[in-house]
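In: predicted structure and sequence below. I'll ask about it afterward.
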Amino acid sequence: MIIDERETRSKRIVEIAELIMTAARTAPKGKGIDVIEIATVMGDDIQKLSDVTYAKGEECGLKFLFRDAENILLADAVVLIGTKTKVQGLNCGYCGASTCEEKLKNDAMPCAINMIDLGIALGSAVSTAADLRVDTRVMFSVGFAVKALNIMTECHSVYAIPISISSKNPFFDRRPREQK
């Protein structure tokens, strides 16, 4: 039997995305409470994600969103990792509010513990990707646009990790793009 690597990519990208999602899910949590949401975008949905990222760039004027909207079209999959707005009840003040009850008066303010947990989950995810020798990049920009697709709606903050199985990392040498 001869197995051509190119013919197995679509199967492997699903397996790789699942392993990356598992790493994010099992990442340590500050209080041990899981408020992380994880999803993978593949196929035609990557184009939709690119379109909303581009539209977000037009809306807010951040030019790097145009570049990243185009860049994710080179991905085989995009893993999304976000955190819910739920407070942890520690009254730690790390978010800037004196208590969690005070923080709840401001929905725009994320729980700092949750944001730290999100960072740990992202680190675990890209560490697993590196172990699997696939190319990735953590993108705030694409996660920023996710809410427009009405996915991960309970999340305050979402980051995207595009994944590529290719001979050259498409997320490394990125040129700024302008509006079309």
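Out: Thanks, I have the structure now. Just so it is clear, the structure is predicted and the values come from calculations on it, not from any experiment. Numbering: from 1, shown residues only.
In: alpha carbons only for contacts and neighbour counts from here, please
Out: OK.
In: need the contact partners of stretch 49-59.
Out: Contacts with stretch 49-59, where a contact means C-alpha atoms under 8 Å, 6 or more residues apart in numbering, come from 63-66, 68-70, 72-73, 141-142, 144-146, 148-149, 179.
In: mind redoing it with 7 Å?
Out: Outside stretch 49-59, the residues within contact range by C-alpha atoms under 7 Å, 6 or more residues apart in numbering are 63, 65-66, 69-70, 72-73, 142, 145, 148.
In: ok, those residues vs residue 5, which is closest?
Out: residue 73 (21.1 Å; C-alpha to C-alpha).
In: show me which of the contacts of stretch 49-59 are buried.
Out: 63, 65-66, 69-70, 72-73, 142, 145 (16 or more other C-alpha atoms under 10 Å).
In: among the residues you listed, which pair sits farthest apart?
Out: Greatest spacing in those, by C-alpha to C-alpha: 63 and 73 (16.8 Å).
In: residues in contact with the residue nearest the centre of the chain?
Out: Geometric centre of the chain, nearest residue: residue 160, 2.2 Å, by C-alpha atoms, centre = their mean. Residues in contact with residue 160 (C-alpha under 7 Å, 6+ apart) are 78-81, 138-140, 142-143.
In: check residue 152 too.
Out: Residue 152 neighbours (C-alpha under 7 Å, 6+ apart): residue 37.
In: that one: helix or strand, and which one exactly?
Out: Per DSSP states H and E, residue 152 falls between elements, in no helix or strand.
In: and the top strand by length along the chain, how far out from the chain middle?
Out: If you go by DSSP state E, the chain has its longest strand at strand 155-164. The chain centroid and the centroid of strand 155-164 are separated by 1 Å, computed with C-alpha atoms, centre = their mean, to the nearest Å.
In: just stretch 78-95 next, same as before
Out: 15 Å.
In: buried residues of it, list them for me.
Out: In stretch 78-95, counting by 16+ other C-alpha under 10 Å, buried: 78-88, 95.
In: do the same with stretch 110-119
Out: 110-115, 117-119.
In: ok, and here's another one to check against it:
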Amino acid sequence: MILNERDTRHEQVLSVGRQMMVAARTAPKGKGVDIIEIAMVGGDDMKVLSDKMIALAEENGMKFFLRDADNILSAECVILIGTREQAQGLNCGHCGFATCAGRTEGVPCALNSIDVGIAIGSACATAADNRVDTRVMFSAGLAAQQLDWLPGCQMVFAIPLSASSKNPFFDRKLKQETL
């Protein structure tokens, strides 16, 4: 039997994506409270995500959303990692307010932000261990958040995955028409 790598690559990348979701889930959480949500986007939903990013670029004028929207279409799948907002009651002041109760509505608990960051780091380390290319994208995360793909999450980041001869998520240029 001869098995060509090109014939197995997609399933291998999806398998790494599943491992990344487990790594994000098992990452340490502040006070041991797990308010992280994780999902994998693939298939036709990749185009939905890219289209939403293009719409956001038109709304906010941030041209890098267009570049990232094109990058998403080069990925095998995208991992979404987000956090629901929940004050941890430590009154630590890391959010800029002296107490959790004194926080202005809409200001995230710093521990929630740290938790999502640690989960992203664990997921990306898993991809690196498996030699799968990634890039953490605020743009795609915001699009996924607005699509409500991680319901209840106030902060979402996206991690596209690729296994090709060159990482499509680095050394990127804006499309000429976006300059």
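Out: It's in. As the structure is a computational prediction, the values presented were derived from the model and not from experiment.
In: chain center to stretch 13-33 of structure 2, what's the gap?
Out: For stretch 13-33 of structure 2, the distance to the chain centre is 12 Å (C-alpha atoms, centre = their mean).
In: ugh, typo on my part, it should be stretch 105-114 of structure 2
Out: Worked out by C-alpha atoms, centre = their mean, stretch 105-114 of structure 2 lies 17 Å from the chain centre.
In: helices of structure 1, start to end?
Out: Per DSSP state H, structure 1 carries helices over the ranges 5-25, 44-60, 64-71, 100-103, 112-131, 140-145.
In: out of these, nearest to residue 37 of structure 1?
Out: Of all the helices of structure 1, it is helix 5-25 that lies closest to residue 37 of structure 1, at 8.2 Å by C-alpha to C-alpha.
In: what's the mean distance for the closest one versus structure 2?
Out: In the superposition against structure 2, helix 5-25 of structure 1 averages 1.1 Å from its aligned positions (mean C-alpha distance after the TM-score superposition for structure 1).
In: please identify the buried residues of that helix?
Out: For helix 5-25 of structure 1, by 16+ other C-alpha under 10 Å, it's 9, 13, 16-17, 19-25.
In: ok, stretch 131-146 of structure 2 next?
Out: Of all the residues in stretch 131-146 of structure 2, those buried under the rule 16+ other C-alpha under 10 Å are 132-146.
In: do stretch 48-58 of structure 2 as well
Out: Neighbour-count burial for stretch 48-58 of structure 2 [16+ other C-alpha under 10 Å]: 48-57.
In: swap in stretch 151-163 of structure 1?
Out: Neighbour-count burial for stretch 151-163 of structure 1 [16+ other C-alpha under 10 Å]: 152, 155-163.
In: what do you get for stretch 161-178 of structure 2?
Out: 161-163, 167-169.
In: between these, which is nearest residue 2 of structure 2?
Out: Nearest to residue 2 of structure 2 among these: residue 163, at 20.3 Å, using C-alpha to C-alpha.
In: the closest one -> structure 1?
Out: Mapped onto structure 1 by TM-score structural alignment, residue 163 of structure 2 lines up with residue 165.
In: surely that match touches residue 134?
Out: Yes. Assessed by C-alpha atoms under 7 Å, residue 165 of structure 1 is found in contact with residue 134 at 5.6 Å.
In: closest one of the buried residues of stretch 48-58 of structure 2 to residue 104 of structure 2?
Out: residue 56 (26.3 Å).
In: who are the contact partners of residue 177 of structure 1?
Out: Contacts of residue 177 of structure 1 by C-alpha under 7 Å, 6+ apart are 66-67.
In: how close does the closest residue to residue 90 of structure 1 other than its chain neighbours sit to residue 40 of structure 1?
Out: The shortest distance from residue 90 of structure 1 to any non-neighbouring residue, by C-alpha to C-alpha, 6 or more residues apart in numbering, is to residue 100 (7.0 Å). Counting by C-alpha to C-alpha, to the nearest Å, the gap from residue 100 of structure 1 to residue 40 of structure 1 is 31 Å.
In: also residue 33 of structure 1?
Out: Residue 33 of structure 1 is 22 Å from residue 40 of structure 1, by C-alpha to C-alpha.
In: between those two, who's got more neighbours?
Out: More crowded of residue 33 of structure 1 and residue 40, by other C-alpha atoms under 10 Å: residue 40, with 19 against 11.
In: relative to residue 73 of structure 1, how far out is that one?
Out: Distance check for residue 40 of structure 1 against residue 73 of structure 1: by C-alpha to C-alpha, it reads 14 Å.
In: next: residue 83 of structure 1.
Out: Distance from residue 83 of structure 1 to residue 73 of structure 1, by C-alpha to C-alpha: 25 Å.
In: understood, closing this out.
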